[in-house]
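1. test case, fold it:
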Amino acid sequence: MEKYKVGMVSLGCDKNRVDSELILGTINKFYEITNDPREAEIIIVNTCGFIESAKQESIDTILEMAEYKNKYKCKMLIATGCLAQRYGEELLELMPEIDILMGVNDYMKLHKLILDFIKGERKLLATNYSDDNINEGIRLLTTDKHTAYVRIAEGCDNYCTYCIIPKIRGKFRSRSKESILEEINYLTKNGVKEIILIAQDLTYYGMDIFNENKLHELIKEISNINGVEWIRLLYCYPEEITEELIEEIAINPKVVKYLDLPIQHISSNILRGMARRTNKEAIIGIIDKLRKRIPGITLRTSLIVGFPGETDADFNELCNFLEDYKLDNVGVFKYSKEEGTPAANMENQVDEDTKEQRQKKIMIIQKNVVEELNKLKISKIYDTIIEGRKGKYFIGRSSEMAPEIDGSILIDEVRSLKKGDIVKVKIKEALEYDLIGEICDEFSK
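-> Okay, the predicted model is just below:
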């Protein structure tokens, strides 16, 4: 029987990307995967349901893909992911364009659901909830061959008052060390050099199994795998960063000196309202310690402005912190009032205009910080991984840059370079967010 062609649209965070890769890996032997939705007979939209803007993007994408039923070859539209898990039957009822709706714990069932739909020509809903399930398996990578995200845990136990993730993804569940190492061995044998560890909170790894943090031990074992060149850590909550983790980052040459610390705010007043287990003094303390113990470390964070009760004084405190501490990269989001979260019922909700103004001001402050920091990089030399070519420049990332979010290095080079090459680049010029450099040595790796 001729294989159906399947197309995938993946929305949201890197954890969702891993889910999409697992879905594709699960069905790859049964279907032909295509990157062109015009050729796809089955289209899957892996949705995000974290905040209002993400929900709207998911709905818009489902409707856009539904048009391919009329214009092109699509016969079946599947919605999965966080939005599907969160709204289930409501979404299926309100959007008749969807043929199969599947939640976050049902990916391994997809082939059977497709066959059942073909046989019965009826809409199907699968959003079974299990706090014990962890989606694992062979993935079909959507990243460049040299880079892969590896999820080391599922779910979250933090229960921040603004966040719906624990209700969608369930309690925190660490993957077994053996399954993680097996996956990374498979990835490196297929050309992956950069391993990016992700979870809702990396620093909590092992707490549910051993009642103590085991991230530092996991990193050490990953670094012993042949083929691993860079290990990058995303989403480390500052309140759980241990001495052992700091030491491992500092002494392990394969761990890039880069941390994503999602602090969300600096005002102790707002942090209490968010139910974060930290305060301003503790956050500043961990930043100072990281910078002292790991000189030159790159720190990225995400912030929320307009949280209920955020006063002008709270916001100014945040602005002053960014100007004083000059974090390397900052993402800023307007607070989204999500039903089912404690913060949605809080008094003193901040109006949308104020949120908008505060977001813009933070972005201006951070733009100035990045420009200042980038100028200091001129004449410095960085190991840089090649990601492709655009015009006369090769495009690369140093260890200070995570894929797709932290800028790039434009490399003026006449020699032929391949994706995944790691070369030494000397910075010549600083742009607004990107850098321009030239190769100053033969390939370093």
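2. please count neighbours and contacts with C-alpha atoms only from this point.
-> Noted.
3. mind checking how far the top helix by length along the chain is from the chain centre?
-> When secondary structure is assigned using DSSP state H, the longest helix within the chain turns out to be helix 352-375. Its chain's average C-alpha position is 21 Å from that of helix 352-375, according to Cα atoms, centre = their mean, to the nearest Å.
4. now do stretch 28-39
-> Distance of stretch 28-39 from the chain centroid (Cα atoms, centre = their mean) equals 24 Å.
5. just the terminal-to-terminal distance for that stretch.
-> Across its full length, stretch 28-39 reaches 16 Å end to end, with Cα to Cα, to the nearest Å as the criterion.
6. ok, stretch 125-141 next?
-> Its start and end residues considered, stretch 125-141 measures 27 Å (Cα to Cα).
7. quick one: the strands in the stretch 251-400 of the chain?
-> 255-260, 298-305, 329-334, 381-390, 393-398 (DSSP state E, counting those that start in this stretch).
8. next up, for comparison:
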Amino acid sequence: MNEHDSIDYTLKVKELNDNRSAKNGRKPLAFIHTYGCQQNVSDSEHIAGLLSQMGFEFTDDVKKADLALYNTCAVREHAEQRVFGNIGALKGIKDRNPDMIIAVCGCMTQQKQVAEKFKRSYPYVDLVFGTHALPKLPEMLYNVMTKGRVFELGGEDVVTEGIPVRRDSKFKAWLPVMYGCNNFCTYCIVPYVRGRERSRTTEAIMDEAKKLVADGAREITLLGQNVNSYGKDLGGTINFSQLLRKINAIEGDFLIRFMTSHPKDATSELFDTMAECEKVAKHLHLPFQSGSNRILKLMNRRYTKEKYLSLIQEVKEKVPGISLTSDVIVGFPGETYEDFCETLDVVRQVEFDNLFTFIYSKREGTPAAKMEDPVTHEEKTKWMAELLAVQEEISARNMAKRVGRTERVLCENVKDGTVFGRTNENLVVRFDGDESLLGKFVNVKITRSDRSALFGELQNI
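-> As a prediction, the model looks like this:
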């Protein structure tokens, strides 16, 4: 499909919607619900951009929607079950509104068995499409509106530029720099549903970054399944550290964040860049998943506990005060309590500010799904509780160290007279204020803390 085809189908859907609007006296409403990672959130913003061009307005109430779209995640079983439950609940709504279009997209639908389940067991779902088919949304939607059900699960590992975007925030922006993953961790479905690594051109990224800053963005988060791999498929002309320096050189007052990083590709050059670039946030999310070398090998993570700890030591030395967060899987197939204790040891040595912890979730189609898994879920739950207790103590201690400091905070949200913001190090700060502060950097004197947030007083702006 070329650009002109996309434009033609956009106009065709808009014409259909305009005709309906003339009859109904209102524009059609779209409801979008997003599961999973920040890449999915970014994809949904592009979906919203396309739908807006096609004449849709938006609602947060699915019962009012003419189009209900669910952008799904396949990383854990629990997320998939929530999707099936929510889609099942739509049947009664569609019975009352037969013209309602129900669409499901994202990582779940890229799995053949899931797509077949939607086709077989959810006949009221009108449109199912995978991660590679997003650019074809206008054509798919036109066919649904004129012909009937559409299932589009194919597509090539390519980068499509020029898709419009309707951003959720005026001052915070997601900026994808690459798509896909080549790592094939044995527990992870992402390489199978997102495809191989493919980088956007530096020119496209820089053009978008400059426009974001010009439009008032105060925080730009660079996205990729493994951002450290950026540029490897571009012939060695640029790497991720060099890209960070280019964006850092854009004039303006804004922060640069990035995720997610893989330890095997985290380099001294990256840490030097973080230390030397004033706009790059002093926060690193570096998943280690397990502290056991035996389990790391079974996971196909391609680093050791010792290598990971050496990376942490280096980045702490080069970027004093850096905030560190990570991902941990508890109960990988074959993990013993002794292996788990190695994970606890990493947590205690590093002293992360926060951890994102998960009990292993079996994903059909991955090598780990075929491994023996003798430890009960009950036992894994006990391990998880022990890990959380250790991390909560560390988090509380780390946060308490910041009491008495004055932090520069980006104001993100306000509720009942309390402003919620984040520091350069990505720590949550709460203080009294109003909506006039949203999107601004302010100084906040930290007066107290708990394990998950800092509390303070606004200083003179």
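9. ok, back up a step: need the strands of the stretch 251-400 of structure 1 in TSV (columns: distance to D406 of structure 1).
-> Listed next are these as TSV, based on distance: least, Cα to Cα, whole Å:
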stretch	distance to D406 of structure 1
strand 255-260	11
strand 298-305	9
strand 329-334	7
strand 381-390	13
strand 393-398	9
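10. can you check which of these gets nearest to K123 of structure 1?
-> Evaluated over these, closeness to K123 of structure 1 peaks at strand 329-334, with 35.7 Å, by Cα to Cα.
11. residues in structure 2 aligned with the closest one?
-> When structure 2 is aligned by TM-score structural alignment, the counterpart of strand 329-334 of structure 1 is residues 354-359.
12. contacts for that stretch?
-> The set of residues external to stretch 354-359 of structure 2 that reach it, using Cα atoms under 8 Å, 6 or more residues apart in numbering, is 324-332, 380-381, 384, 391, 395.
13. switch the cut-off to 7 Å
-> Stretch 354-359 of structure 2 is contacted by residues 325-331, 380, 395 when judged by Cα atoms under 7 Å, 6 or more residues apart in numbering.
14. could you flag which of the residues you listed are buried?
-> Applying a neighbour-count criterion of 16 or more other Cα atoms under 10 Å, the buried members of these are 325-326, 328-331, 380, 395.
15. which one of those sits closest to A103 of structure 2?
-> Out of those, the one with the shortest distance to A103 of structure 2 is I329. That distance is 31.6 Å, counting by Cα to Cα.
16. what lines up with that closest one in structure 1?
-> When structure 1 is aligned by TM-score structural alignment, I329 of structure 2 is paired with I304.
17. residues in contact with I385 of structure 1?
-> Residues in contact with I385 of structure 1 (Cα under 7 Å, 6+ apart) are 396-398, 420-423.
18. do that again at 8 Å, thanks
-> In this structure, I385 of structure 1 makes contact with 396-398, 419-423, judged by Cα under 8 Å, 6+ apart.
19. count of neighbours near M346 of structure 1?
-> Counted with other Cα atoms under 10 Å, the neighbours of M346 of structure 1 add up to 14.
20. what of C13 of structure 1?
-> Counted with other Cα under 10 Å, residues neighbouring C13 of structure 1 total 11.
21. before we move on, back to that, check the mean deviation of the match of strand 329-334 of structure 1 from structure 1.
-> Comparing stretch 354-359 of structure 2 with its match in structure 1 after superposition yields a mean distance of 0.6 Å (mean Cα distance after the TM-score superposition for structure 1).
22. do you know how far N413 of structure 2 is from N239 of structure 2?
-> Distance check for N413 of structure 2 against N239 of structure 2: by Cα to Cα, it reads 34 Å.
23. higher neighbour count, these two?
-> In this view N413 of structure 2 and N239 are compared by other Cα under 10 Å, and N239 has more residues nearby, 20 against 15.
24. got the contact list for the counterpart of that one in structure 1?
-> Alignment note (TM-score structural alignment): N239 of structure 2 maps to K214 of structure 1. With contact set as Cα under 8 Å, 6+ apart, K214 of structure 1 has these partners: 205-207.
25. keep only these that stay in contact in structure 2.
-> Counting by both residues aligned by TM-score structural alignment, their matches' Cα atoms under 8 Å, the members of the contacts of K214 of structure 1 that carry over to structure 2 are 205-207.
26. now those as CSV including secondary structure and distance to M1 of structure 1?
-> As requested, the kept ones among the contacts of K214 of structure 1 are arranged in CSV below (DSSP: H, G, I helix; E, B strand; the rest coil; distance: Cα to Cα, whole Å):
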residue, secondary structure, distance to M1 of structure 1
Y205, coil, 45
G206, coil, 46
M207, helix, 48
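27. coming back round to it: tell me which residues touch the match of I329 of structure 2, please.
-> I304 of structure 1 makes contacts with 264-265, 332-335, as judged by Cα under 8 Å, 6+ apart.
28. got TSV for those residues, with distance to W230 of structure 1 and neighbour count too?
-> Rendered in TSV, the data for the contacts of I304 of structure 1 read as follows (distance: Cα to Cα, whole Å; neighbours: other Cα atoms under 10 Å):
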residue	distance to W230 of structure 1	neighbour count
Q264	27	20
H265	29	26
V332	27	18
F333	29	17
K334	33	21
Y335	34	22
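29. show me which of those residues is closest to N16 of structure 1.
-> The shortest separation between N16 of structure 1 and any of these is 18.7 Å, and it belongs to F333 (by Cα to Cα).
30. what sits up against stretch 250-265 of structure 2?
-> Defining contact as Cα under 8 Å, 6+ apart, one finds that stretch 250-265 of structure 2 is touched by 210, 213, 217-229, 248, 279-281, 283, 285-288, 301-303, 308, 311, 424.
31. restricted to helices, list the residues you listed.
-> With DSSP H as the criterion, helices contain 210, 213, 248, 308, 311 from among these.
32. good, wrapping up.
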